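[1] can't give you the sequence, but here's the structure:
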């Protein structure tokens, strides 16, 4: 039975815990083969058999979402199918009524599923029905628009240039919280005997925590009794019940501020993912009978002919039918050197055309292109990552019901069983019990401990994107590295200048090469100039000719110079002895005579070898290198650094396959992957921990990674592990402290030996001690 996949969107998904609950309920209630709810992207990814009706599946999923989040929280749940959608700027439209006519006409046009024309923003978006020819339909739509409003034209919106939606802090959305906090502060200056004292606390509490209380009550009617909202509501109302008003408002204020910062962090992650999606080329220069047309890549079909100009990204996978050029493939394959391509050679979408004009016959549609596959791998890989649940959520599932029921029993049972006992006395004990039981010390100190660890790591030049990743660094067993830009600098340097003629010295060969290469922007040319270090006499150079994919020819000091690869030497009928060295070889000839060569290599980072040694000393069992570079280059680097296993000439999906095998192989512990390019993003997302080199790394890799090394030093990974271990020790100290004191005072409270002062100490006092302990990590200096 064949499988189908569907992606649904959920708007206003309020919390990561709710996302996990939705995923669990779908698994329990709906017969699907696989489901993953991604809180960051607000997507539900489902795999199911053909026997399930898509509409029925939609209805069932929507029902589950509403059960967990409530009907008001779900704006819309829609199938993600954007390959038939287009968005255009409407140029020259000045009539609102005409805009309405255009929209109505398009919505009544055969082949169009839905059209919307926003007159204010002057944008037209439409979705076609299935099996429609996109180019023909666009021409038809353009004609209809021109018929209704002559002179109005459509211009494709290039999504790579669209501004990323800002979802930062909006003060207007948090006015109740701000007012509540201001009132709470002002109460400090109000006399306790004033008639305004208690009403001000109540108003402040409702402004700050009214939403949580309402949510807790609503969840009660839906059968969700013991959740975070219930815990906060019961604990704070309990504090009100025993007249500890500041305690009630302060706890709620802290909780709301924490939620606010979490929301800001999530919105930042969403923006990062949107930026990642912009790496895909959106338009192509399609060759037609009437000339070149700039069209969306989704419109281009297999066997179409597209033209790629210098500086442009290759829009779709294909084969060159005309032209020669040099491609920057680092983003997709990790190949450090630009690749020379010519007729009949394959090119991949997403690579950058550096030099010549090439004409390409398309072999894959947009949906099947390499760059689309990379983005798809990122999404699918992230769905396989193990979900790390928040410790407090796990703890509250057991702790909250126990202490709440215990408090209720404490208020009811003793007066019933023991003669002469007062209900009011035991009710007071129950409220004290509830205040003590509020896990404020854990709520404050555990996140603060990880936050302090994250802050300490940042002082060492390590950006950790969450406490769960910091915690996971404690148990690394397999370390996997990309090569270019991670263990090596990703920059080229002249390693050897070798004369083959007694008439020329090393310096003379370098001088000739530098002068000719000064007219090229190629990375290898820049490395030769850097090695020469002297000024270039441009007056001495004439008739410079760049031969795409081969090298350069020029006149230097009245001598004919040829410098380039072996193919150029063969083309110019110059006899050479091919050099079998790892790296790029520049052969140099003067007046038809081969005089020597220059060897250029990617440099290994200064601390890469030390980094591997440190990791092994910290308990890493295996080190692995995965690269798209050539095998001989990779093995040379691996041997020099002492890496256990080396895999070379890999595409992004090959890297992902290797990581999948390593993940299955490991018996315990975690696997991290370190990379810096767009081609590394699927593996960064799939690994237990993805680590990106931030100084030189691609934005996409930095966005997807869980940890970013801002200084580009591999040795910082070991530093991060040391910080993580120190953080874990402090966090567990706080857990033992908080729970130990609370359990002791809870017992005293139940016996009537602990009053409100002891309850406040067990709650606020322990919190302060735990916070001070957590702050120690900020002063930690890893050695």
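    Thanks, I have the structure now. On a predicted model such as this, the values are computed, not experimentally measured, just so you know. Numbers count the residues shown, from 1 in each chain.

[2] for the rest of this, base every contact and every neighbour count on C-alpha atoms.
    Noted.

[3] now do the helices in the stretch 501-650 of the chain.
    506-517, 523-532, 566-571, 608-617, 631-641 (DSSP state H, counting those that start in this stretch).

[4] ok, structure two:
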């Protein structure tokens, strides 16, 4: 523990040890009166001088009611009553608790900074044939930087030379490496594993992905949840209330006793009032609640889930409805050839004809055919290309006439074709005027989409909804495959906002609706939902701005993980609130009745704080689903 402490914490630890040793030594010296007072003032001032100074400054600045004031009054009062050992012990245990809390907060901050260890220290620029290290802030847009194996990519850009394997675990929470080559976009924060890369920067360092992510995590504490705001207000009213309560406890019972002709017992009632003050210190609540949220946000960051503030974590924990965009969220958003049907020719041959005929087109369908062919395309083999808008392409490939298109093209050419009952885009193929079958192209579902929906239902989600601009036939098949309960198809972007508004009006006020989109064209809906989750949105400015939570890869399982993290964090927050307030109320009653002494008071303050802080740090650790 000591090796991880900062200088300030080490000084406090030395003071604690010195005060403990001197207090124990003086406890065995048989002295009384002024000499005993002088001896015990030595450990008291060693351990408590900074608390007394802070209390004095608080009074001077008219900010009286804080924990320093409570501790100063309680311990000075105990010493004034002749309870020297208890006065020193209260201050000593309070400082032990404060040291523990400071260490715990520092440790959780360190863990988060280690988990988010993506800030690059430098960028390499080639000058006169030599690599020169410069501050990433000094690199302008369009500059060429060199990233060597083992180094972090410092700024977003495009690879212009080299190929490599990238480790994205610090960003996505996943350890699966990603292949990258010339022409690929690359985002800052990844670690270059193998080859030397030359990257042309597309953003300044301040606007790059790594800076935006770090900024989000560092500023997340500014957006406080209702629980945190409640605790802040509670402490503001609670501290003065207990101070006045303690004053009343010290004065009223003796005055009433004197009035009724009984012994006033001033010392007894002042001691009870001082015990009441020590018990009432709200440290456990004031420290552990923000720490719970801070740890929850850190744990989420480690799992590849960026949460912009504890208020969003709180809302996410109440989610009962999850609305999905389809393309790019539940499906891969990349069209692929999934089959060749009714073809008398070999599958490879029909794909070759289709890819060559479509080789002059930049349409996504054409691109998917070229990818499925998988070989270098020699366009010199293709002549007489005619693209018929909305129908397809005719061309001559190796001297053979080829037609690739939809049913309209086949009807235009007078070629009989076979219907396809599968869901997807159909490319009918004719070679030399004879029908040769059709190619089925579809947007594949993501491998984890089905499991993600099942996980959400297991976690108590009431309804999952899918919104898409696709046809009803495609949408219904995807929704059926994945187990989604409600689907709305053939929607324009504006219709999606209207549907979310409609769903919001139906839900209970204490329930939350989350919208999950790919973050580029879903910004209006992300903003309108109770909680907007942008998926796979690294590098997308629209997503980072509009969403409340950003998933750092495109795995749908992360949605269930994010909700699980939020629920665990809120459970810890409420455990700490109920535990701290419950123990304090019991001990305050016992203190007022004279049953609890200063030692019980120390447990009620320091002990509860230590337990609450240990509990809060659990939010940092996230189990795998």
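    Arrived safely, thanks for sending. All values reported here derive from a predicted model rather than from experimental measurement.

[5] got a TM-score for the pair?
    Aligned and superposed, the two chains score 0.61 in TM-score terms (TM-score structural alignment, normalised by the length of the second structure); 468 aligned residues with a CA RMSD of 4.7 Å.

[6] before we move on, back to that, how about JSON lines for the helices of the stretch 501-650 of the first structure, with mean neighbour count and distance to residue 443 of the first structure added?
    As requested, the helices of the stretch 501-650 of the first structure are exported to JSON lines (neighbours: other CA atoms under 10 Å; distance: least, CA to CA, whole Å):
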{"stretch": "helix 506-517", "mean neighbour count": "21", "distance to residue 443 of the first structure": "62"}
{"stretch": "helix 523-532", "mean neighbour count": "19", "distance to residue 443 of the first structure": "52"}
{"stretch": "helix 566-571", "mean neighbour count": "16", "distance to residue 443 of the first structure": "66"}
{"stretch": "helix 608-617", "mean neighbour count": "18", "distance to residue 443 of the first structure": "33"}
{"stretch": "helix 631-641", "mean neighbour count": "16", "distance to residue 443 of the first structure": "44"}
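
[7] and of the ones you listed, who's closest to residue 578 of the first structure?
    Nearest to residue 578 of the first structure among the helices of the stretch 501-650 of the first structure is helix 566-571 (7.2 Å), distances taken as CA to CA.

[8] alignment lookup: residue 413 of the first structure to the second structure.
    Here residue 413 of the first structure is matched to residue 252 in the second structure, going by TM-score structural alignment.

[9] residues near its match, how many?
    By other CA atoms under 10 Å, 13 other residues sit near residue 252 of the second structure.

[10] on that earlier part again, distance to residue 228 of the first structure added to the helices of the stretch 501-650 of the first structure, as TSV?
    What follows is the helices of the stretch 501-650 of the first structure, written out as TSV (distance: least, CA to CA, whole Å):
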stretch	distance to residue 228 of the first structure
helix 506-517	66
helix 523-532	56
helix 566-571	69
helix 608-617	39
helix 631-641	49
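
[11] for the ones you listed, which one sits closest to residue 425 of the first structure?
    The stretch from these with the least distance to residue 425 of the first structure (CA to CA) is helix 608-617; that distance is 59.9 Å.

[12] tell me the average deviation of that closest one from the second structure after fitting.
    With the two structures superposed, helix 608-617 of the first structure lies on average 3.1 Å from its match in the second structure, counting by mean CA distance after the TM-score superposition for the first structure.

[13] that helix: how far from the chain's middle?
    Remark: helix 608-617 of the first structure is offset 27 Å from the chain centroid, using CA atoms, centre = their mean, to the nearest Å.

[14] tell me the angle it makes with helix 631-641.
    Computed by axes from the mean of the first three to the mean of the last three CA atoms, to 10 degrees, the angle separating helix 608-617 of the first structure from helix 631-641 equals 60 degrees.

[15] tell me which other helices or strands helix 608-617 of the first structure touches.
    Secondary-structure packing of helix 608-617 of the first structure (3 or more CA pairs under 8 Å, 6 or more residues apart in numbering; DSSP states H and E): helix 631-641, helix 716-750.

[16] give me whichever of these is most buried.
    helix 716-750 (a mean of 20; mean count of other CA atoms under 10 Å).
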